[in-house]
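Engineer: need coordinates for the below:
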Amino acid sequence: MLGLAHLDRPFDYLVDADQDAQAVPGARLRVRFSGRLVDAFLLARLERSEHDGKLGWIDRVVSPEPVLTPEVAQLCRSVADRYAGTMSDVVRLAVPPRHARTEKEEAAAPPPPFIDPDPELTRWAAYRGAQAFAAAVAAGRAPRAAWQSTPGEDWPARLAELIGHTVAAGRGVIAVVPDQRDLDRLEWACAPLGERCVTLAAGLGPTARYRRWLAALRGGADVVLGTRSAVFAPVRNLGLIVVWDDGDPSLDEPRAPYPHPREVAVLRSHQQQCGLLLAGVSRTAEVQSLVAAGWAHDVVAERAVVRERGPRVLALDEENRVVGNDPLVRLARVPEFAFRLARTSLDADRPVLISVPRRGYLPSLSCAKCRTHARCRACHGPLAMAPDGSVSCRWCGRVETSVRCAVCGSTEIRARTVGAARTAEELGRAFRGVPVLTSDGAKRTDRIPGGARLVVATPGAEPVVEPGQDDDGGYGTVIAVDTWAHLDREDLRAEEDAARHWFSLGALARPARDGGTLVILADNDIPVVQAVVRWDPVAFAAEQLAQRVELGFPPAVTMAAVDGTAEAVRLFVDLVELPADAGILGPVPLPPGVRPPPGDFGPKAEFERLLFRVDRSRGRELARALSLAQARRATGRDGGPLRVQVDPPTIG
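Structural biologist: Here you go, the predicted structure:
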């Protein structure tokens, strides 16, 4: 477990006779390496070594528990090769730290057989190919599919039914979701599975997390639900892996080598020959590429079912009389026709959701005269205004008693963006007597009861409306404001992220037959808006994929990003032996919103990004070339910390 690219290979050690019983493959060890004791895992026991020199001895067996199973070890090696990383870094993501007291506890007895209450999966009948997919998983085959959930679908309940069907056939399941809220919903839906289902998430303490992880390793749990790293869980007789909403940025791994759970699931499905379901309300170009290649197939509902379950979708279209009658429709933040729809829903005792892209009060300020972005004088971070009128830096927290424009010298400021708190304040005045709830990253509400209320929420923090006795729940009206924040981003995935957000909003609304409406305050002519109006995420993903194939962007190609100072990037490029026909883009300044590589830099350090691009068929060659370059770099003059990412989540 060295984490060094030039030492990323197994090493042979001798096993003492006293350690023979405990030194089993997968066990944790302590070995002496280069004069110091380091952590290690035992991969295999061999009769003899190919090394002709003198071998050292294992210092001690830390634990005989075989925590690194052969399947997980093979997966970690493949992930490291795929992402140009080291196996030890991947193992740290896959195997949690040891908790000795928990490890000494007796293993739970295997759970009794589970009886599927709905072996026909009747609620999945609306999706073409779903029942055949479930039957193939239960039969021990390895089908792969992309499931497109319809609007208003109770996706945790559907996944719980599929998980139960798989467990009843005697196979294990791993389900990966983006965040804790999704995990709580799925865990509640899987409650009938009892103790055979465990959850793994970052919020658990080391004891609880390790106990649940051991339950899966020892066969006491058939189902593991969790966030990113749960995709590595050592589930026995694995039959199905589910990844929900793979486009959510919460699934982007912040630690090297930055593997995405979707790609890890694809590798594991292939290696262990288990089923794979990539599911969501929207669809990414990466998933569509798997379907287009024939590696996975569609599990989608007929258009008639989608129309029946979907909300009415409105955008800014002059030909629509509801919209065109308002002459200020493109100037107002919330135009008059949207107010009318919200008032109609509130009068019908139904909640209204207002989606705002930024939290806070006034999260971004600028000069009132020349429109220059207002910046902190200490760290050059963006300035924001609180409800009490105070101005402070969003980065360092410094309070500015006076703000002066660095360009024109003006002391007058204006709001560049309006946050959720200010929006809630304004709407509270417009709809007097109506309760107003704010849900954002700082204070989030997961569920709300039905009834008339205004909910102002940021992306990912929208509460779910609980169903009533005679009511399926859902918002009467959902309004997406400040849509420019999604569409004006200079990033490859800007439109895809906008589509994902708006499809998710529409899924929270009631069906059109019940008065449900989604209002997108963006021009109706924009392709992504048209896709939401038609409610056709599959066609939109296919269009995105076709454009990327034509332009040579992921997933049509494999792209790697190298981030660091100008000197570090230049020295690294000199060490890379690229495959034939590889392209180089840049270097350019690091895109806005991308964190600099981890390391000790000065306060005025400037960072660059260089992109390598090769055909998808040569992706492993590029990853190998990057790994070798990092190994050479570790033994010579490196120029400072550097970050290497294969298929980075942000490509500016």
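Engineer: going by C-alpha atoms from here, please, whenever you check contacts or count neighbours.
Structural biologist: Fine.
Engineer: show me where the stretch 351-500 of the chain has strands.
Structural biologist: With DSSP state E, counting those that start in this stretch, the ranges of strands along the stretch 351-500 of the chain come out as 352-355, 364-367, 383-385, 391-393, 399-400, 413-417, 436-439, 447-448, 454-457, 464-465, 477-480.
Engineer: nearest to residue 74, of these?
Structural biologist: Distance to residue 74, taken as CA to CA, is lowest for strand 464-465 among the strands of the stretch 351-500 of the chain, at 39.9 Å.
Engineer: tell me how far the closest one lies from the chain's centre.
Structural biologist: 22 Å (CA atoms, centre = their mean, to the nearest Å).
Engineer: can you spell out which helices and strands pack onto it?
Structural biologist: strand 447-448 (3 or more CA pairs under 8 Å, 6 or more residues apart in numbering; DSSP states H and E).
Engineer: before we go on, could you also do this sequence so I can check it against the first one:
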Amino acid sequence: MLPIARVCVDVPLAHLDRPFDYQVPDQFADTAVPGCRVRVRFAGQLVDGFVLDRVATSEVPAARLMFLERVVSAEPALSPEIATLARVVADRYAGTLIDVLRLAVPPRHARAEGQAPAAPAPVPDPPDNLDAWSRYPRGQSYLEALRAGRPAHAVWQALPDEDWPARLAEAAAVVAATGRGVVLVVPDYRDVARVHAACVALLGADGVVALSAGLGPAERYRRWLAVRRGAARVVVGTRAAAFAPVADPGLFVIWDDGDDLHAEPRSPYPHVRDVLVQRAHLTGAALLVAGFVRTAEAALLIETGWAHEVVADRAAVRATAPRVTAIGEDDEQLARDPAARAARLPSVAFTAARQALQAGAPVLVQVPRRGYVPALTCGTCRAPARCRRCAGPLALPGVSADGLPRPPACRWCGTAEAAYHCPACGSRRLRAVVIGARRTAEELGRAFAGVAVRTSGGDEVLATVPARPALVVSTPGAEPVAEGGYGAALLLDGWALLGRADLRAAEETLRRWTTAAALVRPAGQGGRVVVVADSSLAPVQALIRWDPAWHAGLELAGRTELGFPPAVRMATADGTPQALAGLLDELRLPETGEVLGPVPLGEIAEDGTAERERVLIRVVRAEGRALAAALAAAQAVRTARKEADPVRIRLDPVDLV
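Structural biologist: As a prediction, the model looks like this:
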């Protein structure tokens, strides 16, 4: 074997983001294989690392090279494809290779690693019935491209009544029948369970692996090893599964790419959609961006010609979508009115709910926030009600065991404010900004006497509900699937979603509404959706017409005109004023680079001495790589100088404010 090992050491400093050469002792000549975990001495300390390669010579004289201290495991945990992908992702997001490898390779579990590897699953037969894809004019063509092994890139907009786990399983089965691997990434564990069950029904349990954080370290590593060793060809999982080391990948799928669960909260903060786009490009595999709605990023993939759309015609949409009614009134004022029940549920919503319940179907009620009354304002001047102790937001926690209302309390420190008075105007009156799920369930229980009321959200998320009369109050993203579909859905407090100070507020609101409305029966079967929002707004119109593609086009055009992602590459840098000033001094921006800010974040630094600020940095998309390289170089200078104040850098973040 070659005598030099190139090692990625586990040292998260930007100026040390490169491989280091070590001599391989004779006793490790056969076990220090590329991809294995090792221990090396670095800067006087023993640190972990991955062997990236074995080479014959080094630019460093042999007398100055240290030896590998230990081979932790001869298991090649890091495959060459994932190592290349991690480097690309790190460069795209101005991060370090070791940070990406922490996301890509789970921690080692010795007992799971010591188990004998399972035999590779046999290549399955292609599925027989794929007629459901015929409802989409390009659906069968896309499956034919997958069967032929072509790198077909598509954005699929599923019909409202679509059994989307079954369709994804069929696409996976088509690719698995060719002997290639498949990775399907979904937002949460409930989606993992549904897609995994659909894949097992077609491919058998041995050929499919489900990966999610809730498995525990031992079981998760055991399943991950099964994929790495080639025992399974199809992987279904959440965010981290985007790096699953399937052999010879042929298809990558992301479902509902607008869900913020696809955005990694750890450095360097990559998004699953971008990771899979890069991986499909590197491996020549197919990509499917799927969902009930379309994001501006997906619209850009279509506009640039990198991907093609797979959508049904308007006749099929009208036949499968529920009837949507919008209540075009001053909903913010209505939601805050003391006559809470009548204001929040207009007569149209009551009628739709009663009809569905009488037909024996459950009714879905979506509210933006969980809790009882999660936000309060002054009843006179509308100033936010805040705690006198820590300035946190006040909320009503609900009622006590004896049925009496509890006094307002701080959501941060828990201090009760029984004698609140507004510091701005002196008023003692309080008003609700938005009503939470528990308060809504309480109101509906009084309005629909004798009907079961169930809640889903927070720590108690329901997976399914039976096909019998019930009111299901849910927060966005926690809607359970109803057997046979809901008879009606009431989408309340639309102003609370649309009024958020967020670039993606309209897109995210439409996504949440559409996800809930897709659980409702078609209009031909009496399905009804009532959305409490102004019907003249673009997201409401897109929901009424069931045309997310039109709305995604509007979003992309608006962001292009204003210079916001995805039309441009944009980075945010957060830190103290001194740290940001130092970063900007070292930053060598591309020609089109523009710095916006700084603006205060309203956060105090860890040492409590300075307020944190944020700057926005943007360039045209063609100079996105140059921006990432410039930010990485500036960070490297700061870490080399051992600057005390950290600066957090994120490229193309989900939130900009």
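Engineer: will you turn the strands of the stretch 351-500 of structure 1 into a markdown table that also has distance to residue 586 of structure 1 and mean neighbour count?
Structural biologist: Listed next are these as a markdown table, based on distance: least, CA to CA, whole Å; neighbours: other CA atoms under 10 Å:
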| stretch | distance to residue 586 of structure 1 | mean neighbour count |
| --- | --- | --- |
| strand 352-355 | 36 | 26 |
| strand 364-367 | 30 | 22 |
| strand 383-385 | 31 | 26 |
| strand 391-393 | 31 | 22 |
| strand 399-400 | 37 | 16 |
| strand 413-417 | 31 | 18 |
| strand 436-439 | 40 | 20 |
| strand 447-448 | 46 | 14 |
| strand 454-457 | 38 | 26 |
| strand 464-465 | 44 | 18 |
| strand 477-480 | 36 | 28 |
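Engineer: how about a markdown table for the ones you listed, with distance to residue 76 of structure 1 added?
Structural biologist: Listed next are the strands of the stretch 351-500 of structure 1 as a markdown table, based on distance: least, CA to CA, whole Å:
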| stretch | distance to residue 76 of structure 1 |
| --- | --- |
| strand 352-355 | 39 |
| strand 364-367 | 42 |
| strand 383-385 | 43 |
| strand 391-393 | 41 |
| strand 399-400 | 47 |
| strand 413-417 | 43 |
| strand 436-439 | 38 |
| strand 447-448 | 37 |
| strand 454-457 | 38 |
| strand 464-465 | 37 |
| strand 477-480 | 41 |
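Engineer: ok, which of these comes nearest residue 127 of structure 1?
Structural biologist: Per CA to CA, nearest to residue 127 of structure 1 of the strands of the stretch 351-500 of structure 1: strand 464-465, 23.3 Å.
Engineer: so that closest one corresponds to what in structure 2?
Structural biologist: The aligned range for strand 464-465 of structure 1 in structure 2 is 481-482, by TM-score structural alignment.
Engineer: of all the strands of the stretch 351-500 of structure 1, which lies closest to residue 273 of structure 1?
Structural biologist: Evaluated over the strands of the stretch 351-500 of structure 1, closeness to residue 273 of structure 1 peaks at strand 464-465, with 36.0 Å, by CA to CA.
Engineer: that closest one against structure 2, how far on average?
Structural biologist: For strand 464-465 of structure 1, the mean deviation from structure 2 after alignment is 0.6 Å (mean CA distance after the TM-score superposition for structure 1).
Engineer: need the strands for the stretch 51-200 of structure 2, in chain order.
Structural biologist: All strands of the stretch 51-200 of structure 2, identified by DSSP E, counting those that start in this stretch, fall at 70-73, 153-157, 181-185.
Engineer: quick check: stretch 142-161 of structure 2 aligns to which part of structure 1?
Structural biologist: The alignment of stretch 142-161 of structure 2 onto structure 1 (TM-score structural alignment) spans residues 133-152.
Engineer: repeat for stretch 218-228 of structure 2
Structural biologist: Mapped onto structure 1 using TM-score structural alignment, stretch 218-228 of structure 2 spans residues 207-217.
Engineer: how much does the matching stretch stray from structure 2?
Structural biologist: For stretch 207-217 of structure 1, the mean deviation from structure 2 after alignment is 0.3 Å (mean CA distance after the TM-score superposition for structure 1).
Engineer: which residue in structure 1 lines up with residue 94 of structure 2?
Structural biologist: Here residue 94 of structure 2 is matched to residue 84 in structure 1, going by TM-score structural alignment.
Engineer: that match: what's it in contact with?
Structural biologist: With contact taken as CA atoms under 8 Å, 6 or more residues apart in numbering, residue 84 of structure 1 is in contact with 257, 623-624, 626-627, 644-646.
Engineer: again, only using 10 Å
Structural biologist: Residue 84 of structure 1 makes contacts with 5, 78, 256-259, 560, 620-630, 644-646, as judged by CA atoms under 10 Å, 6 or more residues apart in numbering.
Engineer: and the counterpart of residue 111 of structure 1 in structure 2, how many neighbours does it have?
Structural biologist: Mapped onto structure 2 by TM-score structural alignment, residue 111 of structure 1 lines up with residue 121. Residue 121 of structure 2 is flanked by 16 other residues according to other CA atoms under 10 Å.
Engineer: ditto for residue 493 of structure 2
Structural biologist: Counted with other CA under 10 Å, residues neighbouring residue 493 of structure 2 total 25.
Engineer: check residue 253 of structure 1 too.
Structural biologist: Residue 253 of structure 1 has 16 nearby residues by other CA under 10 Å.
Engineer: what's the match for it in structure 2?
Structural biologist: Using TM-score structural alignment, the partner of residue 253 of structure 1 in structure 2 is residue 264.
Engineer: that match and residue 270 of structure 2, how far apart?
Structural biologist: 6 Å (CA to CA, to the nearest Å).
Engineer: now for these two: what residues contact both?
Structural biologist: Taking CA under 10 Å, 6+ apart as the criterion, residue 264 of structure 2 and residue 270 both touch 103, 239, 653.
Engineer: quick one: contacts for the last one?
Structural biologist: Contact partners of residue 653 of structure 2, counting by CA under 10 Å, 6+ apart, are 93, 263-264, 269-271, 565, 569-572.
Engineer: same check, this time on the second one
Structural biologist: Taking CA under 10 Å, 6+ apart as the criterion, residue 239 of structure 2 is in contact with 103, 184-188, 211-213, 254, 261-264, 270-273.
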